[in-house]
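>>> this one's sequence-less:
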């Protein structure tokens, strides 16, 4: 009777939660590693929605940090190459083809507007690593040279061309992957507001800051962090950590609970963010941080590379085009978020029982086929005497269907989407076993109607579960 509402509850009614996920630096296309965080965050959000929470999905755009300046310098140098200058590209620049594409757009639309002689650019330049220098100092010096030669306005044009192009491509990739956000929150907007200064002053008033070597430090060791952290450098620039403190304070002002979904490489960052929240008088328990282990892609038994800086990686778009969104979305959430995921491309495209998403969708298609045949025979959707369902396969199926609401609640409250994936696979196995053991369109009208009702119930639960995972439920295969 509940149809699409079956499994929904009001466990979270009256509570607001923000889920921030993906939030990849807009310095290149999303790769398959980002895809796992996207799928996981989207399903956690769906589950919380189903439990009655008011859910706000958010992408934090890191559009003001050092990596963005490295991207801007990389785009400018590729542009200069296309403009006819002889450029030695920095070893620490972004080297993917997408950088050439952005540079080509700049050159095509703006001509020589941003051109400067290579001799001027590299005059008295700090040596790069291949020449015996330091790659970090070299790229920072190139960024400074670009800013000085171009001036604020022209540098911002180059910066924004890279930023806007990549953010738009990220939006497009995620939308096509079935992942949408309520807000794209700009770090630059946060910095342009007074939020950072307000945050620093709040920490200063609480006596949580001190000065050392010209920099301003946060006493994070008072809260269990391994060392104190800089919030404002000696040159007056605030750090990424300072922006993050201000952003999290902003979150907690908007919602009852915030959930951060980060890559496993951010594990050391959790205690310092919670320390800052505590130092400002907020309850750190209102922030939940879920760390996503890496997804490793395999094809033909071989591991594929994923490095944004070198440009050698498999993009999320390429993955989607190869295996389809359904298989990608399902495979990404098959395992717990804190377990490594080996993503087998060959298995994801196999039409066999070993491919779990195919197996589940095929169960749904089989149900649709049975119901279609019943309709063609003029069999109405009659009320049924379910006491006629006495076969072991029927009892197993009924028992599994009854577990669905509990599984949804556990998956949502524990942030464990894999529970739904596992549940659906078990349900599909039980239905396939039932389908192979019994006939449905039989002469015994009462038993026939009971079995068709069981088929419809299985169809509804399969559809509801797949919808939580943003995986389609095809009627024919």
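Everything's here; your move. Just so it is clear, the model here is predicted, and its values are computed rather than measured. Numbers count the residues shown, from 1 in each chain.
>>> C-alpha only now, for contacts and for neighbours.
Will do.
>>> show me the strands in the stretch 251-400 of the chain, by range?
Assigned by DSSP state E, counting those that start in this stretch, the stretch 251-400 of the chain shows strands spanning 257-263, 287-292, 295-299, 302-303, 306-307, 312-313, 341-344.
>>> looking at the ones you listed, which is nearest to residue 36?
Nearest of those to residue 36, taken as C-alpha to C-alpha: strand 295-299 at 6.8 Å.
>>> which helices and strands does the closest one pack with?
If contacts are counted by 3 or more C-alpha pairs under 8 Å, 6 or more residues apart in numbering; DSSP states H and E, strand 295-299 sits against helix 32-50, strand 341-344, helix 345-348.
>>> for that strand, which positions count as buried?
Neighbour counts using 16 or more other C-alpha atoms under 10 Å place 295, 296, 297, 298 of strand 295-299 among the buried residues.
>>> distance to residue 470 added to those, as TSV?
Output for those, formatted as TSV (distance: C-alpha to C-alpha, whole Å):
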residue	distance to residue 470
295	19
296	22
297	21
298	23
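>>> comparison target below:
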């Protein structure tokens, strides 16, 4: 019986008790909260539902808890239900009910933990979207890991998810990039507002190798050639870096296509017609402050050129035309102002602002020997995705970037994340998986076939704790999807790994027979518990895009 199963049983039982006693069952929440008690001696699970609804239902909370306890004790799968304090309820599951969790995992396999809560949702998940003017920096790398994991988690709850990269190939930053390439190719100093770093020289040399006449072309032709070729080469490098990092996209959307197709002009016309654009000082402004934005935004500048927000408007409208009912934008720490702006864009476009969600990711810093690492070997001024992977590897990079809330900045200690010890969280989790695999390989030498497991014999505290932790995975996954917080899965995996290490370290709980001892039902039950642990660890790591090694 998983926590979700117990929550359903509690709600059904409470509803029945309330009706039988002539109390108001309408006060029952849709979801009854079930939690692990801080002290395991109090039971397997606890609930405050009697405290939560007692007064509203017209009953003393402690009395209601007592009625619930009496009804629950008679239910299948419940060993005891006891009242504590003013109306808390401590519940202990029957041992065979705990064993049912193991069976569920082994039957569901890779599907264990998945759900259908987001069935029918069509989600556009846009992340990274780094400008094609340099390698992916650490902020973008964080989104590459978190966004990819979030996409997998949302899909695991039944959503249709399209991972999208918005390719910013239009605007002033591309002009600066092109001028920087030309300067490098012609031996000139980097423009004051340009881009530096070895990668600029590498791309410039590649363009000259492909077009030996490029440095001698007329100025306008030369800049346009370096712009077009440079953006293409830079973006090819970005895509390759992300692919090697384990992050691929379903759609690469070119910003320039919005202008070339007339989508920006159409979006501006639509807002003018709706009255949400007004003219002031020769420019056209969006009345975004009327929809919760901190200020109105210039859409068409006084020189007649479109401001950046014009592309944002057209891009959002394009997403809605493609059928997405939720557009999630994952943006960097300096983009807080975009939350109100994008919500206002939805409103002025005649859509529900709830179709827009904006996640803001905080800064990432590298630390080595207590000192911040600030310079990249290749990019010059920023640390890149490649720098992080070179330092600690892909699995550790993805894991460290996912395991913290995006609302918090991260200091990555390079020494810690290269350690092969339990101090290193990703090693700790992967090692737990490898240990389960080793047990499975060793079990092949014993005669487990035909020996039925008896989960009622798994009475040790370590066995119960491991089973209950396994049972919490579906709720953890649902919560991670609902709250858009993939770090919940990583932290759960560390808890599960800890529960498994404690179980296997207890030498009195032998999984495999000793010497010539026969295989018993308790050996078989423990072996299946190990197999279930292995499956859940593998499932969770797969959602994070992190490997589940069988040997370490």
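Ah, there it is. Computed from a predicted structure; not experimentally measured.
>>> re the thing from before, to residue 238 of structure 1, which of the helices and strands packed on strand 295-299 of structure 1 lies closest?
helix 32-50 (27.1 Å).
>>> how far apart are the closest one and its match in structure 2?
Comparison of helix 32-50 of structure 1 with structure 2 after fitting gives an average deviation of 0.8 Å (mean C-alpha distance after the TM-score superposition for structure 1).
>>> which residue range of structure 2 does the next helix or strand after that helix align onto?
Moving toward the C-terminus from helix 32-50 of structure 1, the next helix or strand (DSSP states H and E) is strand 54-61. On structure 2, the counterpart of strand 54-61 of structure 1 by TM-score structural alignment is residues 160-167.
>>> may I ask you to name the longest helix in structure 2?
Using DSSP state H to define each element, structure 2 has its longest helix at helix 219-244.
>>> in structure 1, what residues pair with the following helix or strand past it?
Next helix or strand after helix 219-244 of structure 2 toward the C-terminus (DSSP H and E): strand 251-254. Using TM-score structural alignment, strand 251-254 of structure 2 lines up with residues 183-186 of structure 1.
>>> now stretch 424-444 of structure 2
Stretch 424-444 of structure 2 maps onto residues 355-375 of structure 1, going by TM-score structural alignment.
>>> what's in contact with the matching stretch?
For stretch 355-375 of structure 1, the surrounding residues in contact (C-alpha atoms under 8 Å, 6 or more residues apart in numbering) are 326-327, 330-331, 347-353, 380, 424-425, 428, 431-432, 440-441, 452, 455-456, 459, 462-463, 472-477.
>>> residue 13 of structure 1 contacts residue 50, doesn't it?
No: Residue 13 of structure 1 lies out of contact with residue 50 (C-alpha atoms under 8 Å); the separation is 10.1 Å.
>>> give me the more crowded residue out of those two.
residue 50 (23 against 12; other C-alpha atoms under 10 Å).
>>> now which residue in structure 1 aligns to residue 186 of structure 2?
Per TM-score structural alignment, residue 186 of structure 2 is aligned with residue 80.
>>> I'd like to know how many residues surround its match.
22.
>>> what of residue 472 of structure 2?
Look at residue 472 of structure 2: counted by other C-alpha under 10 Å, it has 19 neighbours.
>>> what does it align to in structure 1?
That one, residue 472 of structure 2, aligns with residue 403 by TM-score structural alignment.
>>> before we move on, what about residue 530 of structure 2?
Using TM-score structural alignment, residue 530 of structure 2 pairs with residue 455 in structure 1.
>>> quick check: which element contains that match?
Take DSSP H and E as the rule and residue 455 of structure 1 turns out to sit in helix 445-468.
>>> for the match of residue 472 of structure 2, give its distance to residue 341 of structure 1.
27 Å (C-alpha to C-alpha, to the nearest Å).
>>> one more: residue 178 of structure 1?
21 Å.
>>> neighbour count winner among those two?
Of the pair residue 178 of structure 1 and residue 341, residue 341 is the one with more neighbours under other C-alpha under 10 Å, namely 21 against 17.
>>> residue in structure 2 matching the more buried one?
Under TM-score structural alignment, residue 341 of structure 1 pairs with residue 410 in structure 2.
>>> and for residue 40 of structure 1?
That one, residue 40 of structure 1, aligns with residue 146 by TM-score structural alignment.
>>> identify the residue nearest its match in space, chain neighbours excluded?
Using C-alpha to C-alpha, 6 or more residues apart in numbering and skipping the chain neighbours, the partner closest in space to residue 146 of structure 2 is residue 402 (5.3 Å).
>>> which residues touch the one you found?
So residue 402 of structure 2 contacts 142, 145, 146, 149, 486, 487, 490, 544 (C-alpha under 8 Å, 6+ apart).
>>> can you pull out the helices in the stretch 101-250 of structure 1?
In the stretch 101-250 of structure 1, the helices defined using DSSP state H, counting those that start in this stretch lie at 118-122, 135-176, 187-192, 195-205, 240-254.
>>> many thanks, have a good one.
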